[in-house]
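> build the 3D model from these lines:
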Amino acid sequence: MKRLVTTAMVIGVLAIAGCSGGGSASPAATRNPGGVPTSPVSPPAVTASPTVSSLNNASLPLDRYTTTADEYAELNYASKLMTAECMKRFGITYNPGKRLKLLDYRDRTNDLGLIDEAHAARFGYHMDPARYSKHDTNSNPGLTTAQSYILFGERLGKSDREGVPEDGCMGEGYRKVGWSTEDDVWLQELGNDAKSRAFADKRAVALMADWSTCMRKSGYRYDNVDDVNNDQRWWKDEDAPAGRAEKNTALADVRCKKKLNYLGTMTSILVAYQQQIVEANLERLESVRAATQQALKNAAAVLGGR
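You can find the predicted model right below:
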């Protein structure tokens, strides 16, 4: 079984791994040196800490620019259909597979730490196996090395083959739809940056201290929510289901968070940092949004109701 997302979030890899191939950079995809997003450093003001039942129901500033799971699946599938058309020009049958089944993609329920009490009681800090995202990664297991070169456009020790598009047929497929997966990764970088800053904020640090005190009163000694999520006792065998000790700890964790309005406070801090980052990157974000909206129209035309 897999573990829940921790607060030390990493960049999602769907765009570059699970979906087989990357897209072209958008015209506005100019980054700062080293690829680091433009991010202010001064702590933003937080005026309220509302009660939030689920982060999925909260409106975050970066949501305006981020594709939904369904939109992502449509863009990916249309791009793969265009890839198949390109491969056909080279006499190669390429199976685009089916639409991705992104059951957990964009699900933010436990994105700021375990929140769901029912989940804690059943799975502890492990993911519900029924919610794993399904990736169509084996639809073309028989491609030869030469065919893979045409698909991806590069192979160690081989010069460009005449007629193969830049980045191969996969690159052509993404370009025809007009979808830049690099933009999607950049948006994830911005979201991760906001999240990291939110947890480093002094208001979050104070909240974490209160949570740690609550946990101690329940008999558990942890300094922060990452420590409890990543307790090595739960992960000696990552494929094993959660045991009673893990579930009891998870329940105490969730109940302490509810007592402290942890999710409401952390959401308000996160919103403030996301808004600050949006304002610092507004021009490129609006350019990315416009490009994505056009790509969705292109994808709809490619799919033609399929």
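
> alpha carbons only for contacts and neighbour counts from here, please
Fine.

> quick one: L207 from V254, how far?
14 Å (Cα to Cα, to the nearest Å).

> ditto for T51
15 Å.

> between those two, tell me which one has more neighbours.
V254 (22 against 14; other Cα atoms under 10 Å).

> now for the nearest residue to that one once chain neighbours are set aside, how many residues are close by?
Distance criterion Cα to Cα, 6 or more residues apart in numbering; nearest residue to V254, sequence neighbours excluded, is I115 at 5.4 Å. By the criterion of other Cα under 10 Å, I115 has 24 neighbours.

> quick one more, to check against the first:
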Amino acid sequence: MTSFPTPGRPKAAVVLATAAVLMAAGCSSSSPSSSGPPRAKGAAVVMPEVSSVPRLITAADRTLPIAPYLLSDQQSDELTAAQAKLTEQCMVRFGFRYTSPAPTPVFRPRTPTQFRYGVTDPKAAAVDGFAPAGSRTAPAPAEHASVSAEMTLVLTGTNDPHVKPGSTAAGGQVHKGRKIPVGGCVGEARARLLSEGPEAGGDAELPNAINIDSFESSRKHPLVRAVFAKWSQCMEARGFSYPDPLASTGDRAWRTRTASAKEKAAARADADCKMRNNVVGVWYAVDAALQRQAIEKNSAALDKIKKAIRVRVKIAAAVLDG
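Have a look, this model is predicted:
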């Protein structure tokens, strides 16, 4: 079975904080500590002042400042489909009939912020526990058809296990009098879509890091720590002892195929205590303030990324329109 490179998925670590904990490796291609924030390593975060805090039960319909610099699900799907089409067209030039494997279906929240701050609906939590409906079980990876070594060479530019398929280090060979593109047909498709960088079609590293880092740093802000303390007291009164919402979400006891009665009770209490103490409103306000601060410091680089997204999506639309 041959493994083929595919475009990256957007919204790494904190699109779905709740399900990510329950599914272990389900949500992020890189942990908050590994991708690194857009500041000097080890530097302390300057906590912003937050002058206005909305009253929120859920943040599902709120956007975060970093959103314009990240791919939406629709944009990501369009880029994936365009890459597949361009790859197949390239393979035809080399005399191969090739169908790109369908993307593996994954759980997606309705919006990037729907579960960013954990469960927020007491009624849904009482039914599903801490994992939203459909997120508890990771889908099985799609089966890829076996292809010959000759076809793989044209597709990815290499048969060498030490060379990354589809990368700029692959390709350049001659197949039946025709030169294989850099990275093979996959590499050619990525280059056409301006997606040949390290993210390989996914989100750029800088906005992704800001998105992750603001979530992590927000938990250390005085306002968030204070509201977490109120939430913790509320949970204690319900019979659950946790220092903060991520501790309740990440309880190893919940890593089961189905939600237990105790998990459902804890999740319902979690959501109710959030609502009573405006945890989501405070957390969102601080998260957004940290992002605005990071965006201001990196405005020039982020402007280029936003422009690149517009160009990439426009190219993808033209490809899909034929």
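
> TM-score of the superposed pair?
The TM-score (TM-score structural alignment, normalised by the length of the first structure) is 0.80; 281 aligned residues with a Cα RMSD of 3.2 Å.

> which parts of the stretch 1-150 of the first structure are helices?
For the stretch 1-150 of the first structure, helices defined by DSSP state H, counting those that start in this stretch occupy the ranges 69-89, 117-123, 145-152.

> who wins for proximity to R197 of the first structure among those helices?
helix 69-89 (25.2 Å; Cα to Cα).

> packing partners of that closest one?
helix 145-152, helix 168-177, helix 282-303 (3 or more Cα pairs under 8 Å, 6 or more residues apart in numbering; DSSP states H and E).

> picking up where we left off before, and the helices of the stretch 1-150 of the first structure as JSON lines, adding distance to Q188 of the first structure and mean neighbour count?
Formatted as JSON lines, those follow (distance: least, Cα to Cα, whole Å; neighbours: other Cα atoms under 10 Å):
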{"stretch": "helix 69-89", "distance to Q188 of the first structure": "13", "mean neighbour count": "21"}
{"stretch": "helix 117-123", "distance to Q188 of the first structure": "25", "mean neighbour count": "18"}
{"stretch": "helix 145-152", "distance to Q188 of the first structure": "24", "mean neighbour count": "18"}
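
> quick revisit: V36 of the first structure is nearest to which of the helices and strands packed on helix 69-89 of the first structure?
Once those are compared by Cα to Cα, helix 282-303 is nearest, at 13.7 Å.

> what do we get in the first structure for K306 of the second structure?
Using TM-score structural alignment, the equivalent of K306 of the second structure in the first structure is R289.

> what do you get for A294 of the second structure?
Match for A294 of the second structure (TM-score structural alignment): I277.

> who's in contact with its match?
T38, S39, P40, L190, A194 (Cα atoms under 8 Å, 6 or more residues apart in numbering).

> now the helices of the stretch 1-150 of the first structure in TSV, with distance to C169 of the first structure?
Putting these into TSV (distance: least, Cα to Cα, whole Å) gives the following:
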stretch	distance to C169 of the first structure
helix 69-89	5
helix 117-123	42
helix 145-152	5
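
> out of those, the one nearest Y273 of the first structure is which?
helix 69-89 (23.4 Å).

> what's the average distance of the closest one to the second structure?
Once fitted to the second structure, helix 69-89 of the first structure is off its aligned match by 1.1 Å on average (mean Cα distance after the TM-score superposition for the first structure).

> and that helix, which stretch of the second structure?
Helix 69-89 of the first structure covers residues 73-93 of the second structure once aligned (TM-score structural alignment).

> thinking again about what came up before, which among the helices and strands packed on helix 69-89 of the first structure is found nearest to W186 of the first structure?
helix 282-303 (9.9 Å).
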